[in-house]
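>>> Got a sequence here, can you model it:
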Amino acid sequence: MPPLPLPATPLRRSERKREPAPPALVGMITFPGSRFVIENGQRVAVEMFPTTQIDIERLTAYANHRLGIRYRYVATTLESFSWDPVELPLLYITGWTPMPKLPDETLDRLRRYIYDGGTLVVHAQCGRKEFVDTARRELARLFPERKLAPIDTDSPLFRSYFRITEMKVRQDDQPFKSMPPYLEAVYIGCRPAVIFSPIDLNCGWDVVNHPIMGGILYHQDYALAMGTNIVTCTLANLKYARAFATEKIFHGTYEKTRDRLVIGQIRHNGDWDPTPHGLPNLMKYLAASTTLNVQFKRDTVDLTEDKAFDHAVLYMTGLRDFKFSQAEVARLRTYLSSGGVLVADAAAGRRAFDAAFRREIKRVLPEAELKPIALDSPLFEAPFKVRTADYTEAVKASQPELNAPHLLGIDMEQSLCVIYSPYSLGNGWEQIAYTYNLGFSDEDALRLGVNVLTYAVTH
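Presented below is the predicted three-dimensional model:
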């Protein structure tokens, strides 16, 4: 018989126990495989998709130090990864050669991972065009119906820890120049679920500031600040992302004995549906809180379609800039002039949508002015008498004196035809806590929403 193994040597009382490994936050994706090239007349195997890990290691260490947290990164592959965002909340892909074309099955699993609450960060090492172009191709395949677009400068990604108003960037061997912060994203709800940088970040994380011919990169200090903000947002959005993924959208049952009011939600060329659970939840709350013998239902509409005029109330929201076409401007003007009501709010209170809405509604009704709705308006009288309003912590931090409901409107023939909130209503209607929401508290968002819809259908 083989000898029995020796017993484990017990620790002396003076010896410190090894601390458990910190939880993993970032999964650095590597792509296995190699190809052969000829170097100095010899056939040499090289990586199919070369990448580096020292950059994410140093960013993780820097973020841990600045934020007072304790996380680690791990190297993994798309073949071995569990696809569980609880295990790895953030996946990271970078490279300087063309990004491999992903199998459809892998794209399906990656898409599910992101919808389940995961975040994908992709950026071009050295800003190489060959990686940028192929990464855009893969992201378009990943979300063909969701637009990868520049992030507005009021995004939490530019203010979550460091307030970033400019970035210093160098192209080739030129001196560093200042530019506005730049990232692109695909949004799921109100969070940037896919974050893409065509400008190099990891050379800065790796403490490299020397020129790279054919490349474009951020200065080290700015790259580290941006990376820390990405980590901060990912951590802050974890609960929101998981709750958003599991929240069910309410669908009312049709009863023939009751009238139906179908509210049309406008599709526009921005992020038109960042709070998909909001309006259905509001309708459910309205049915339970009022005696209106009406069933509410949400429908999505294009302003250029005739069915937009089938709705007594239209609703729109968004996160980013958008622009109506001339045809949409004309149709919305006709709709409002014919007695329709438009209800709108800026999702998460984003300034980019707020500025766009004010600009576009001026195109629709150039002679009208968007004004604060007075507290003695019938809108604030029923079903709930509203004189004060509670806001989210994010609003209180910047405007602690704000305690009245701030809604704007446009009158037409002594009745409001446009009701707009620059503070989010929809996030409160969803009742999914979102750290960066500049809006009304959940309870007051619902109360105001009930009053707004009641006013819209009774005036």
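
>>> drop to CA atoms for contacts and neighbour counts, all remaining ones
Fine.

>>> What count of nearby residues applies to Phe357?
Close neighbours of Phe357, defined as other Cα atoms under 10 Å, add up to 25.

>>> wait, is it part of a helix?
Yes - membership of Phe357 in a helix is supported by DSSP: H, G, I helix; E, B strand; the rest coil.

>>> Now do the same contact list for it.
Each residue near Phe357 by Cα atoms under 8 Å, 6 or more residues apart in numbering is listed here: Phe322.

>>> Distance check, it against Ala63.
Look at Phe357 and Ala63: by Cα to Cα, to the nearest Å, they are 36 Å apart.

>>> Provide the secondary structure category for the closest residue to Leu102 other than its chain neighbours.
Nearest residue to Leu102, sequence neighbours excluded (Cα to Cα, 6 or more residues apart in numbering): Glu138, at 7.2 Å. Following three-state DSSP, Glu138 is assigned to helix.

>>> burial of Ala241, as a residue count?
28.

>>> ditto for Glu39
Using other Cα under 10 Å, Glu39 has 9 neighbouring residues.

>>> how about the residue positioned nearest the centre of the chain, what does it touch?
Nearest to the mean C-alpha position of the chain, by Cα atoms, centre = their mean, lies Arg191 at 2.3 Å. Residues near Arg191 by Cα under 8 Å, 6+ apart: 237, 241.

>>> measure it to Leu402 for me?
Applying Cα to Cα to Arg191 and Leu402 gives a distance of 26 Å.

>>> Phe250 too?
Shown here: Phe250 relative to Leu402, a distance of 32 Å by Cα to Cα.

>>> And this one, please, so the two structures can be compared:
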Amino acid sequence: MPSPSPASRNKRNWLPTPPAHWKSNVPSAPPPTACPPSQPGEKRNATTAAPPSRFVNDHVRSCIMIRWPKSLRSALSSGARRALDPHANHRGYTHLTLGALSRYLAHTSRRHFLKLAAAAVVLTPRWLRAETRMNDACGPPPPPPPAQASGAEGLPPLPLPATPQRRDEKKNPPRPPVIAVKIKNGTVRDWATDLNDLNNLLVWMRATLGVNFTYDQKRLSQINLEAADVPVLYRTGHYEFEFSPTQRQRLRAYLLRGGMIIFDACCGREAFVKSARHEIHQILPDYPLKPIGVDHPVFNCYYQDTGNVRFTPWSRQQNPALRSPGPSRIEGVEVACRMAVVLAPHDLSCGWDLHTHQIPECTYIHSDSALRIGTNLLAYATATRDLSTSASESKAFVDADPVKTDKFRVGQIVHDGDWNPDPVGLRNLLDTVAGTSALKLSFEVEPIPVDAKQLSRFPFIYMTGHESFNWNKDQTATMRRYLTNGGFLFVDACCGRQAFDQSFRKAMSRVLSPLPGASGKLHPINAKHPLLTTFYQIDKVAYTQAAQHRNPERLRHDIPPLLTTQIGGRTAVVYSPFALNVGWRLHPVPYAVGYDAKSALQLGVNTVMHALSQ
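All right, here's what the predicted structure looks like:
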């Protein structure tokens, strides 16, 4: 900035204005300030609070951080405080270095300097503190947790015996529950460059959700994963990493019991992303890692549509394929209708720490988008941690009645849209049918592809899923022949996912369109359809809270929104765009768009009985 003329030194209009981000409503504690850039040419993002980190020096630099008290703020103009540090924040904090002090002395008047000197003499013992910062740290560290003072007893001088005297000092409040543990791994330059990331995120959550949580930082060996009291593990970093076989086994058990792991590629480092994908596959080889759809509850459970994010302008320069706003490209692994692993290939942690960089080939999600995604992730994790059922604990249907000798085989369609999100649901339904009906049948479920030889073995097939899928021409023709030859297809969109719903409607349109008349498409079920009275008399159904929130107008009618197709005078297809599977598991699934457990079981039992009675 050019030096002002002597006549204008006392004017405020030439002084730099505060950064725009301090006018936002983003809460922060402590104020997310940092030392000024230590090297020429470093730039601050206009919406950030800390300068870019330079991964080149290991030395420690010191600076003085001042919080201007009211008396000193009244003695000094706001412009004079900003002259010491152009990035001083709205709460009066600033970092004072020798360079900043020399600049101030060169550009201020004698009167202002004398005010500063006099105030410093009086107020320095109370408001001046020195702090040491690592040059590699992107921002300041979070405040230490409050000391858990107990009501200790004081004793008078000897000789004993004596009566204890109670201390009357004020006690600190109890520590909030731990919602996440940040994993220490490798060097500090790898995992701890964003020292204030989780702290800022939890401050944001306290302001927006009204919840009070805290976090820990531990090595993986120090975390008691078996106690199931840590909802979220958080692993961020820049470099390649690898878990040991023992660590992978512990992490797998933790995830299957209901935990969540968030992997964040700090600065969008590709080396970290590759290692994370490899480790996720090693930990959960039987569950695929896929991009998370924008309609997934993790992007809509508190803030809506957080799957579409803003990337920083620098990120779009480094990767022109990024759209802003556009898909976050965050990937995940689902276990039993619950997101267990989240991988952010584009930086979230710097956004939580309220700053970004301009490092070549690095990409960042803007702070406002990153904070909303982080809030949703932690809210989702706390809501869903208890619903998980591990593969070893999944209920396998076993019919203990030896009289029921006839086997009724149910085929479950295998496709590329997450075909078996929750194996417990269908087994519970078949168990209910066997236990409540007079049919002497033993049920058996077998996964099958859309193949003519395989489909012909099953008079009843079931299909569900979360994601989109596609049938080729041969598979479409095979399904058409199966239905016209007497087969029965029962389908529901697991968790009410829109991606699966849209794919199934398109697939069935191609399957049914060549058929004549009303058989050529799906139709809403009518109140007199025999399916609604085959076993249970269903004249009204109830829905989950998520379904009522998403479709208030659509669900005013008592008739369930099922879609059916008649071929040759019989029901050939029954489809529910609202989830039935999650209701069959008899445990609430937060954020699932579907029927409640009672209505889901009644509709499921009636559908199976109706198919058997045709």
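
>>> before we move on, back to that, how about the residue nearest to Leu102 of the first structure, what's its match in the second structure?
Superposed on the second structure with TM-score structural alignment, Glu138 of the first structure falls opposite Glu279.

>>> Would you mind measuring from its match to Pro285 of the second structure?
From Glu279 of the second structure to Pro285 of the second structure the distance is 9 Å (Cα to Cα).

>>> Check which residues of stretch 139-152 of the first structure are buried.
For stretch 139-152 of the first structure, the neighbour count (16 or more other Cα atoms under 10 Å) marks 139, 141-142, 147-152 as buried.

>>> Please apply the same query to stretch 367-381 of the second structure.
Across stretch 367-381 of the second structure, burial judged by 16+ other Cα under 10 Å covers 367, 369-381.

>>> Closest one to Val608 of the second structure out of those, please.
Closest approach to Val608 of the second structure among these (Cα to Cα): Tyr380, at 33.6 Å.

>>> That closest one matches what in the first structure?
Per TM-score structural alignment, the equivalent position to Tyr380 of the second structure in the first structure is Cys233.

>>> So its match versus Leu25 of the first structure, what's the distance?
12 Å.

>>> Now which residue in the second structure aligns to Ala445 of the first structure?
Mapped onto the second structure by TM-score structural alignment, Ala445 of the first structure lines up with Ala600.

>>> Likewise for His65 of the first structure?
Matched to the second structure by TM-score structural alignment, His65 of the first structure sits across from Ala207.

>>> Could you measure from whatever residue of the first structure lines up with Val574 of the second structure over to Gly278 of the first structure?
Correspondence of Val574 of the second structure to the first structure, assessed by TM-score structural alignment: Ile419. Going from Ile419 of the first structure to Gly278 of the first structure by Cα to Cα gives 17 Å.

>>> Among those two, which residue is more densely surrounded?
Each of Ile419 of the first structure and Gly278 has its neighbours counted (other Cα under 10 Å); Ile419 has more, 24 against 21.

>>> how would you label the more buried one: helix, strand or coil?
strand.

>>> Would you mind confirming that it is in contact with Leu407?
Yes - contact criterion Cα atoms under 8 Å: Ile419 of the first structure and Leu407 qualify, at 7.0 Å.

>>> Would you confirm that Trp584 of the second structure contacts Leu430?
No - counting by Cα under 8 Å, Trp584 of the second structure sits too far from Leu430 to count as a contact (9.5 Å).

>>> Of these two, give the one with the bigger neighbour count.
Neighbours per residue (other Cα under 10 Å) separate Trp584 of the second structure from Leu430, with Trp584 holding more: 27 against 22.

>>> Would you mind listing the residues in contact with that one?
Counting by Cα under 8 Å, 6+ apart, Trp584 of the second structure makes contact with 425-426, 428-429, 597, 600-601.

>>> Now, those residues that are in helices?
Secondary structure from DSSP state H places 425-426, 428-429, 597, 600-601 of the contacts of Trp584 of the second structure in helices.

>>> Farthest-apart pair in the residues you listed, please.
So, these by Cα to Cα: farthest apart are Leu426 and Ala597, at 12.8 Å.

>>> picking up where we left off before, the helix or strand encompassing the match of Tyr380 of the second structure vs the second structure, average distance?
In this assignment (DSSP states H and E), Cys233 of the first structure forms part of helix 220-236. By mean Cα distance after the TM-score superposition for the first structure, the fitted helix 220-236 of the first structure averages 0.7 Å away from its aligned residues in the second structure.

>>> show me where the first structure has helices.
Using DSSP H, the helices assigned to the first structure run over residues 54-67, 104-115, 129-142, 202-205, 220-236, 238-246, 278-289, 326-337, 351-364, 393-398, 426-430, 442-458.
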